[in-house]
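Enquirer: Pasting the sequence and the predicted coordinates here, then a few questions.
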Amino acid sequence: MNKQFSSACERNREPILAILDKEFADRKHVLEIGSGTGQHAVFFGAGLPQLIWQTSDLPQNHSSIQAWLQEAALKNVLPPIALDMSNAEWAVDLLDKDMDAVFTANTCHIMAWSEVEKMFAGAAHVLQAGGKLCVYGPFNYKGQFTSVGNAQFDASLRTQAAHMGIRDIEAMQELANAHGFIMQADHAMPANNRLLVWQRT
C-alpha cells in the first residue's frame, strides 16, 4: 500500500482535536472531505471513539488512506469513498447516511473557488438542520494576509496553479450564509490557521 506522510498533519492534529472534542461532543457521524494521507482520520477517530468517521477523497489518494486505516484498525473509521468537488452532484449518494457533521482541513486553498462553492452546496444537502460544518486552514481577513508566512504560502500556491490561493473569510462567510449556514465560532489555531464552525439552520 502507498502510505503517505504529512508533517503538517502531525503538527496540527492535536490542536484540531482539542477543538473537535468540544464541537463534535454531541455528534455521531462525520464526513471528512479530502482525507489526504489518512493521518487525520485515524488520529481523530481514535480521539473521538463515539463518532463514525467517514473518510473521502479523490480515488488516487485512497491507497494511502486505506494503509493508515489498516494499520490503525479502528472500527469507527470507515474506508474512503470517492468524492470529487468538481462534480456538483457529489452529495447525492450521501443523502441517506444521517451525517450530522462535515469536516475538512487544508482543502479550500487547494481547490478552485468553483469547487469550494460546490463543497458548501453539497454539505448543505448532506446536513440536516443543526448539522455542523468545520473548516480548517489559513484564511485572509478583508483581503489581507494574517502573517508573512501566509503571504509566502499563497505565492507558492499560485506558482503551482492559478486556481489555488488562500481564501478571504468574508467570501467564505457569504457562501456559507447563502447555503443556510450560520457561523458559530472562528477558532484561532497555531501557525496562523483558523478552524471555522458553521451550523445548518
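Expert: Perfect, thanks for sending it. Residues are numbered from 1 along each chain as shown.
Enquirer: okay, CA-based contacts and neighbour counts for the rest of this
Expert: OK.
Enquirer: and the gap between residue 197 and residue 164?
Expert: 22 Å (C-alpha to C-alpha, to the nearest Å).
Enquirer: Could you do residue 38 as well?
Expert: For residue 38, the distance to residue 164 equals 22 Å [C-alpha to C-alpha].
Enquirer: Between those two, tell me which one has more neighbours.
Expert: Ranked by neighbour count (other C-alpha atoms under 10 Å), residue 38 and residue 164 place residue 38 first, with 28 against 20.
Enquirer: A further structure is provided below for comparison with the first:
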Amino acid sequence: MTSQPIALEERKIEGLRRFSPSSGRNKADIAAQLKSLLPRDAHVLEIASGTGEHGVEICKLRYDISWQYSDPDAESRLSQADWRQDNPMQLRPPLPLDMTAFEWWGGLPNYSAIFSANMIHIAPIEACEGIAIGAAHLLGDGGKVILYGPFLEGAASAPSNLEFDKSLKSRNPAWGVREQEIVKHIFAKAGFNNATLIAMPKNNHIFVFSRD
C-alpha cells in the first residue's frame, strides 16, 4: 500500500494542509450519515485519512467523539496534523498505519468504530482483508466498520462504476472497484456477519459491518 499513489486527483495545497476535490464534494453527505451511525462518545479510528478533511467535518457535527487519524503516507499525515490544529481536543495525532502490514493493530487501544473512505479500490484486496482482521482485534461489543466508496453489484453494477473499475485495473491490476459480495465475505470471515448498505450520491455507498 505504501508504494502506490495515494490519490487519483490533483489536490490544492496550502502550506502543509491539503484539500481533496472528492472530499470537498462528499464530506458533508458522509458526515451526515456518520452522525447517526456512531454511538455516543465514540472513539473512531479512520484508516487512510488522506487530507484529513473527513475527520474535521464529522467533528463539527458531533462534539462528543474522538477521531484518530492514520495513513501510511507521510505527506498525508502532515496534512492531517495541520487540520488537527483546528480541533485538537477531538482530532488525534495521525498514526502511520498500513493495512497490509503484519499485525498492524498491535499496541492500539480498542475503538468504537473503524471508518475508511475511498481506499479499498486503490489498494490491493489484502488492504480490505487487513481492515477486517484488525477490526476483529480492535472493536469491542457493538463496534462497527464503516466503509465509503463505489462498489460493484454484479450484473446490476452502475456503468460508471464498471468504467471506473476498468480504469483502475489499467493503472494497477491489484486495484479495482470491489464487488459487494466479496467485501461482505471478507468481513464475515472476520466475524462481522451483519452488513448494511446505504445508498449515497453518484453511485457510491456506505457499507456498515457489525458482529451478531
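Expert: Structure received. This one's a predicted model, so the numbers in the text were calculated from it and none came from an experiment.
Enquirer: residue in structure 2 matching residue 180 of structure 1?
Expert: The equivalent of residue 180 of structure 1 in structure 2 is residue 191 (alignment by TM-score structural alignment).
Enquirer: Contacts only, for its match.
Expert: Listed by C-alpha atoms under 8 Å, 6 or more residues apart in numbering, the contact set of residue 191 of structure 2 reads 136, 211.
Enquirer: Could you say which helix or strand holds it?
Expert: Following DSSP states H and E, one finds residue 191 of structure 2 outside all helices and strands.
Enquirer: Now do stretch 47-60 of structure 1: everything it contacts.
Expert: Outside stretch 47-60 of structure 1, the residues touching it (C-alpha under 8 Å, 6+ apart) are 17, 21, 27-36, 38, 41, 45, 62, 65, 76-84.
Enquirer: Now, those residues that are in helices?
Expert: Secondary structure from DSSP state H places 17, 21, 41, 45, 62, 65 of those in helices.
Enquirer: Near the equivalent of the fourth one over in structure 2, how many other residues are there?
Expert: The pairwise alignment with structure 2 assigns residue 45 of structure 1 to residue 59, based on TM-score structural alignment. One way to gauge burial is a neighbour count; for residue 59 of structure 2, by other C-alpha under 10 Å, it gives 19.
Enquirer: ok, now how distant is residue 59 of structure 2 from residue 123 of structure 2?
Expert: Residue 59 of structure 2 is 27 Å from residue 123 of structure 2, by C-alpha to C-alpha.
Enquirer: same deal with residue 68 of structure 2?
Expert: Separation of residue 68 of structure 2 from residue 123 of structure 2 (C-alpha to C-alpha): 21 Å.
Enquirer: matching residues in structure 1 for the longest strand seen in structure 2?
Expert: Longest strand of structure 2, by residue count under DSSP state E: strand 139-150. Counting by TM-score structural alignment, strand 139-150 of structure 2 falls onto residues 127-138 of structure 1.
Enquirer: residues making contact with the matching stretch?
Expert: With C-alpha under 8 Å, 6+ apart, stretch 127-138 of structure 1 has contacts from 98-109, 123, 150, 166-167, 192-201.
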